[in-house]
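Chemist: I'll drop the sequence and a predicted model, then ask my questions.
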Amino acid sequence: MNADCFEKWFSEVLPKLKPNSVVVIDNAPYHSRKLESLPTMSWTKARIQEWLTSKSVSFEATMVKANLIDIVRQHKREHFDKYVVDEMAMQHGIIVLRLPPYHCELNPIELVWAQAKGYVAKNNKTFKMAEVKNLFEEGLQHITAEKWSSCIAHIIKEEDNMYGLDNMIDNVSDRFIINVTESDSDDFSSDNE
């Protein structure tokens, strides 16, 4: 899979979705092609200046490349954190929700794939590719709307558990913060004063 293939497939799927739908995707590289390249030190100074000018970002013509790249980094978020698939979806009134990196347990499709693969494992008798393919397609046919809803409900419970853990960690870590600044108290004054 690569970005070109995924974007082609995605462009065919988008018209089939209802407006205001939410598409949940992970951070696979082919989901995450940037809409625009960010200038790097390998760019010419003139090209970096052109990029900054096109973004209405001010700079001094006498600045060296390193200073220009620093300015680029300051404006990175507003100009660079846009993805091709997010923009494609937006044109159809669709929202893309990106999962946090390394959190496949928050992706309901993983549970669906597990059910389909489990069906193959349970029913595979010959271990030939043709049978595996047919069984996989049969397994997908067994994924009903109710099973999807169940997978989503499970993910929502996982999210709630994670929110609870975040709050607990915040509460516990706040109690362990040690302040190393000056104290108003005389508890730590030396005997020589």
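Modeler: Everything's here; your move.

Chemist: Going by C-alpha atoms from here, please, whenever you check contacts or count neighbours.
Modeler: Fine.

Chemist: which of the residues in stretch 104-118 are buried?
Modeler: Using 16 or more other CA atoms under 10 Å as the test for burial, stretch 104-118 gives 106-109, 111-112, 115-117.

Chemist: residues making contact with that stretch?
Modeler: Stretch 104-118 is contacted from outside by 24-26, 99, 136, 139-140, 142-143, 148, 151-152, 155, 158-159, using CA atoms under 8 Å, 6 or more residues apart in numbering.

Chemist: putting a second one here so we can go through both:
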Amino acid sequence: KGVWSEYCTTKALTVASAPSNRTEHACRIPSSKVVTKLVLEFVRTRRLTRTRVVAKDILALLSENGHISVDMSNAKDVSAALRASQAFLAKQGYMRGAQKGGAYGLTKELVLKRDNYVRFIDAALKESPSRTIVYIDESYIHHHYSRHNDSLYHPDDKVANPPKAKHKGRRLCFVAGIMSDGEENSRLLGLEIFQGGKCQPKDYHGMFTHAFFVDWFGDLLEELEKLQKYGVIIAMDNAKYHQGKPFGTPTGSMKKADMLAACATYGVEVDERSTRPVVWAALKDHIDRTVKSEVESMAMERGHLVAWTPPYHSDLQPIEMVWSDVKGKVGRQYTVTTSFEDVRVRLDAAFTALPSKTIYNCIGHTERKVAAMSLYLETLDEADEELGQCSSDDEGSVDNVSEASSDDDE
């Protein structure tokens, strides 16, 4: 009857999907990017304002935006639409109840660092004119690095068995910075490539030392000077060799007598009878709070500023996407006959051919994300203030009621 009714109405027949679990069943609510994003932003906004949100609210939202047609005068149709909304939410992974855990699973200290960084960068970008930001980082590529995940193969071909992939080899380490200056003038700064030694640590960061980084950072500042860039914010992660203190700063390996002398120099009050670990704890706390890292001092002498990107947030460092682009171009050319010298030639060529627009888009993507996160934090603050005001008003009402009751008793 349904088929005949459809034909009488439309004068056409629709080919039904074969019953199986390999095809997506027809749904009243489309799982399109537009609908998915609309629901996500709606739920996020409601949660920010501490407003309860359930499937009925999602159904009303989709109905208002024309993504589902519901006959509100028909109770059965409304119930069916509500079930469709519940099924859609379950398919998208939504859950009910209080969300467990914090954002990114970070400690309060790391969340504070992230929020401070986001607010600082967003404020700098909103200045008129906006502050120039240089993002710097290090990476590496090894001899046998390949990017063949999209390579073709036939599942029935049992003859063509490629050699086992190699995931180790000599490394080419590199360090650079990127700066946004429009689609045509965004550029790579201070690129330096060097070969790793024979005793390479597993973590490539071990190939970089504080002395090397300070020398390279000085060259970067000279390059900014030639480009006539002043008041630049230089964003980098908190790697140990980035945060090294100036030469002569007290260290934990000093003798207790030297630590006590340093405490006297810095004006740190400590009992001479205290043990060496206690003396060092007091001295280290003072140094961490008052002594700038060497690169921070170098930047401040030129009128620049260093901003430390928060730990575990590589998504806030746009140069990571530049590394991925460059290494991908090298890795896609890899074959079993590729020599280490070939890798160096291809790496140089990839950096030379790196388009300004790619750098500009990578930085723009990250800075838009920073702006969205900053807006999210502002909305959270406003919601907390409103909640606090409501609590204060409620307490005032209770006090007034108590006073009125006391007056009545009298």
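Modeler: Cool, got the structure. From a predicted model like this one, the values you see are computed outputs, not experimental measurements.

Chemist: residue boundaries of the helices in structure 1?
Modeler: 3-13, 45-54, 65-74, 76-80, 84-90, 108-123, 129-141, 145-175 (DSSP state H).

Chemist: rewinding a little: next, give me the two most distant ones among the contacts of stretch 104-118 of structure 1.
Modeler: Based on CA to CA, the longest span within the contacts of stretch 104-118 of structure 1 runs between Phe136 and Glu159 and measures 28.9 Å.

Chemist: In structure 1, which residues correspond to the helix or strand Phe194 of structure 2 falls within?
Modeler: According to DSSP states H and E, Phe194 of structure 2 maps onto strand 187-195. Alignment note (TM-score structural alignment): strand 187-195 of structure 2 is unmatched in structure 1.

Chemist: Report all helices and strands that that strand contacts.
Modeler: Applying 3 or more CA pairs under 8 Å, 6 or more residues apart in numbering; DSSP states H and E, we find strand 187-195 of structure 2 packed against strand 171-179, helix 210-226, helix 356-409.

Chemist: Asp26 of structure 1 and Ile109 of structure 1, how far apart?
Modeler: Distance from Asp26 of structure 1 to Ile109 of structure 1, counting by CA to CA, to the nearest Å: 10 Å.

Chemist: List the contacts of the closest residue to Leu38 of structure 1 other than its chain neighbours.
Modeler: Excluding its sequence neighbours, the residue lying closest to Leu38 of structure 1 (CA to CA, 6 or more residues apart in numbering) is Phe80, at 6.4 Å. Applying CA under 8 Å, 6+ apart, we find Phe80 of structure 1 in contact with 34-38.

Chemist: again, 10 Å this time
Modeler: Phe80 of structure 1 sits next to 34-39, 72-73 when contact means CA atoms under 10 Å, 6 or more residues apart in numbering.

Chemist: For Glu296 of structure 2, grab the count of nearby residues.
Modeler: By other CA atoms under 10 Å, 19 other residues sit near Glu296 of structure 2.

Chemist: That one and Ala307 touch, don't they?
Modeler: Yes: the pair Glu296 of structure 2 / Ala307 is scored as a contact, 9.0 Å apart, by CA atoms under 10 Å.

Chemist: residue closest to the middle of structure 1?
Modeler: In structure 1, the centroid-proximal residue (CA atoms, centre = their mean) is Arg98; its distance is 3.9 Å.

Chemist: To which residue of structure 1 is His242 of structure 2 aligned?
Modeler: Per TM-score structural alignment, His242 of structure 2 is aligned with His31.

Chemist: before we move on, what about Glu294 of structure 2?
Modeler: Checking TM-score structural alignment: Glu294 of structure 2 goes with Val84.

Chemist: any idea how far the spatially closest residue to its match that is not a sequence neighbour is from Glu87 of structure 1?
Modeler: Of all residues not flanking Val84 of structure 1 in the chain, Leu35 sits nearest, at 4.8 Å (CA to CA, 6+ apart). Using CA to CA, Leu35 of structure 1 is found at 8 Å from Glu87 of structure 1.

Chemist: Also Ala153 of structure 1?
Modeler: Using CA to CA, Ala153 of structure 1 is found at 28 Å from Glu87 of structure 1.

Chemist: Next: Gln49 of structure 1.
Modeler: Distance of Gln49 of structure 1 to Glu87 of structure 1, computed by CA to CA: 26 Å.

Chemist: How about Arg98 of structure 1?
Modeler: 13 Å.

Chemist: okay, and stretch 95-114 of structure 1 goes to which residues in structure 2?
Modeler: So stretch 95-114 of structure 1 sits over residues 305-324 in structure 2, by TM-score structural alignment.

Chemist: Ile143 of structure 1 matches what in structure 2?
Modeler: Looks like Ile143 of structure 1 aligns to Leu354 there (TM-score structural alignment).

Chemist: and that match, how many neighbours?
Modeler: 16.

Chemist: dump the residue contacts of it.
Modeler: Contact partners of Leu354 of structure 2, counting by CA under 10 Å, 6+ apart, are 187-188, 322, 325-326, 348.

Chemist: List just the nearest of these to Leu172 of structure 2.
Modeler: The closest of those to Leu172 of structure 2 turns out to be Asp348 (CA to CA; 10.8 Å).
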